[in-house]
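K.L.:
Fold the following for me, if possible:
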Amino acid sequence: MAPVVVYPPDAEGGRRVVARGRILGVAYNAMDVLDMLEEVGLEREHVRLDDTALIDWRGGGAWEWAPSGG
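P.N.:
Got it, this is the predicted structure:
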């Protein structure tokens, strides 16, 4: 299982980001995810958003930010 999970977009288009069970916050774009990962010690130069061993994108990949229906 990947240590980082990015959940599907909510009604506002935000996606909850969790790293090793710790909620980092809500991201509204891929840059927000990179910022959050940098805050926990991962250098953005070494993070590949398509690295499935690092990030489990649920409900769409790094470029899916449309609000969920409902």
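K.L.:
going forward, measure contacts between C-alpha atoms and count neighbours the same way
P.N.:
OK.
K.L.:
so residue 10 sits right up against residue 67, yeah?
P.N.:
Yes. Residue 10 is in contact with residue 67 according to C-alpha atoms under 8 Å; the separation is 5.5 Å.
K.L.:
Next, the structure of the following sequence, for comparison with the previous one:
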Amino acid sequence: MAALIVVGEQAGTGGRLVSVMRGGREESLGTAFSEHDVIVFLQAAGLSDPEEVLADPRWVQWRGGRAWNPLSGGG
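P.N.:
Purely as a prediction, here's the structure:
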């Protein structure tokens, strides 16, 4: 099974595009500037325990690694 949630690589702005697969289609949830932003997006998408899901590579693909680069504005 492919991950259902994708957190893209960090862009020059410091943000990372977050998307989710729904009904066989990729749906953008927004641009996150921190891990907290990702949690908020996933809560809004209906996940009841997004923090637990973020730690599971079966659910989330972190492109470019999980950590944010604080020098780029993420934190």
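K.L.:
Now the lengthiest helix in the second structure on the first structure. Mean distance?
P.N.:
Longest among the helix segments of the second structure by residue count, using DSSP state H, is helix 35-44. On superposition with the first structure, the mean distance recorded for helix 35-44 of the second structure (mean C-alpha distance after the TM-score superposition for the first structure) is 0.4 Å.
K.L.:
what range in the first structure does that helix sit on?
P.N.:
On the basis of TM-score structural alignment, helix 35-44 of the second structure is assigned to residues 30-39 in the first structure.
K.L.:
those helices in the second structure, which residues are they?
P.N.:
Counting by DSSP H, the helices of the second structure are 35-44, 50-54.
K.L.:
Nothing else from me, thank you.
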